[in-house]
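>>> I would like to see how this sequence folds:
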Amino acid sequence: MMTVPIIIDFEASGFGKGSYPIEVGFSGRHGEGWCTLIRPEDDWDHWDTDAAKVHHIPREILIERGRSASYVADQLNYFLSGYTVYTDGWAQDYVWMARLFDAADKVPRFKLADLREIISDEQQALWHATKDRVQEELHVARHRASSDARVLQLTWLRTFESKLSASNGSRAQ
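Sure thing, here's the model as predicted:
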């Protein structure tokens, strides 16, 4: 039986040293989504205007509407405890997740893994075209954590189903 992977995505203040998570969202096994803005900690002051042009989240909105690192870490642990959760940007997302959990003085109770671990060569060959179709069908106009996670999850699911159909078709011959 196939298990649909849980996909998580982070938006951040920028890239590299000093960057921090500003939004996190995931798409669960049944397609249910969860997302929240993250209020910057007092010492989180790096802000990259180029990154802001991509995510379109003003820092003032994070301060006003973002949730504390402690709240976000608790919620992630509540929803994801015991699961392996996949990301397409493991190297960066791992750093941002660690920064979030460090600020909250908590430990993640889930494993963050690279999405590439569960994408076969057959899926990879279909990935970009399928992802483009999924984004178009969902009318994804914003680069935000929960919608990005859902697009990745549906792309994985459709490419996996295509792989199954192809292998079942070759067995029928």
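>>> all contacts plus neighbour counts: C-alpha atoms, from now on.
Will do.
>>> check which helix or strand covers residue 23.
In this assignment (DSSP states H and E), residue 23 forms part of strand 21-27.
>>> next one: that strand to chain centre, how far?
Centroid displacement of strand 21-27 relative to its chain, using C-alpha atoms, centre = their mean, to the nearest Å, is 6 Å.
>>> likewise stretch 45-59?
On C-alpha atoms, centre = their mean, the centre of stretch 45-59 falls 18 Å from the chain's centre.
>>> and after the helix or strand where residue 53 lies, which helix or strand comes next?
Element membership for residue 53, per DSSP H and E: helix 49-55. Later in the chain than helix 49-55, the nearest helix or strand by DSSP H and E is helix 59-65.
>>> alongside the first, I'd like the structure of this one:
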Amino acid sequence: MTVPIIIDFEASGFGQGSYPIEVGFSGRHGEGWCSLIRPEDDWLHWNLDAARVHGIPREILVERGNTVQFVAEQLNFFLGGRTVYTDGWGQDYVWMAKLFDAAEITPKFKLVDLFEIINDDQLPNWDATKEQIIKELCVARHRASSDARVLQLTWLRTYDEARKLSA
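Model prediction:
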């Protein structure tokens, strides 16, 4: 079994006009990486409901966020040649594309829907396991790298439980 690399994006909102504001991943050995993303000059959309969920003020992104070029280069450095999974493929793919398009860089990794590697035996315990892991890790904020780690641990634990039941 290969532990899946999980990536997550936080965004300025949901839907048209939104853009990535943070990206994080959890690697095969649990190592994490995360970066705030400085908005491009024409990235103006800002949804207050989304901001309440992730707790990142736009001012912090402008002051402390990394450029789209830096973030795209770092993602390619760490993830190049690998398959990376997300639980929000439809949205995360759009935000990833927006990031890489703005950086004028091509992604060197493949983004795939996490549900392609979740088998039917994992599903019955998925939500309860995820909630248990959130409690164990004391995750208080909805942020990219912690969300990625929670998903990775949920996949691992439900995979192990499903294997034990089928043995």
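>>> TM-score for this pair?
Between these two chains, after superposing, the TM-score reads 0.99 (TM-score structural alignment, normalised by the length of structure 2); 167 aligned residues with a C-alpha RMSD of 0.4 Å.
>>> now the strand holding residue 23 of structure 1: which residue numbers in structure 2?
Aligned by TM-score structural alignment, strand 21-27 of structure 1 falls on residues 20-26 of structure 2.
>>> which residue, other than its chain neighbours, is closest to residue 83 of structure 1?
Leaving aside its sequence neighbours, residue 83 of structure 1 sits nearest to residue 110 (C-alpha to C-alpha, 6 or more residues apart in numbering; 5.2 Å).
>>> so that neighbour sits right up against residue 78, yeah?
No - the pair residue 110 of structure 1 / residue 78 is not scored as a contact, 9.7 Å apart, by C-alpha atoms under 8 Å.
>>> and those two? Which one has more around it.
Using other C-alpha atoms under 10 Å, the more surrounded residue of residue 110 of structure 1 and residue 78 is residue 110, with 16 against 13.
>>> and the more buried one, what pairs with it in structure 2?
Under TM-score structural alignment, residue 110 of structure 1 pairs with residue 109 in structure 2.
>>> and its match, what does it touch?
Residue 109 of structure 2 makes contacts with 76, 79-84, as judged by C-alpha atoms under 8 Å, 6 or more residues apart in numbering.
>>> over to residue 156 of structure 2?
Taking C-alpha under 8 Å, 6+ apart, we find residue 156 of structure 2 in contact with residue 3.
>>> 10 Å - rerun?
1-4, 122, 150, 162 (C-alpha atoms under 10 Å, 6 or more residues apart in numbering).
>>> which SS state does it fall under?
Assigned by DSSP: H, G, I helix; E, B strand; the rest coil, the conformation of residue 156 of structure 2 is helix.
>>> and residue 140 of structure 2, by the same measure?
Assigned with three-state DSSP, residue 140 of structure 2 falls in the coil class.
>>> isn't it up against residue 150?
No - using C-alpha atoms under 10 Å, residue 140 of structure 2 makes no contact with residue 150, being 11.9 Å away.
>>> what about those two, which has more around it?
The neighbour comparison of residue 140 of structure 2 against residue 150 (other C-alpha under 10 Å) goes to residue 150, with 22 against 9.
>>> which position in structure 1 aligns with residue 61 of structure 2?
Checking TM-score structural alignment: residue 61 of structure 2 goes with residue 62.
>>> spatially nearest residue to its match (excluding sequence neighbours)?
Closest residue to residue 62 of structure 1 apart from its sequence neighbours, by C-alpha to C-alpha, 6+ apart: residue 39 at 5.0 Å.
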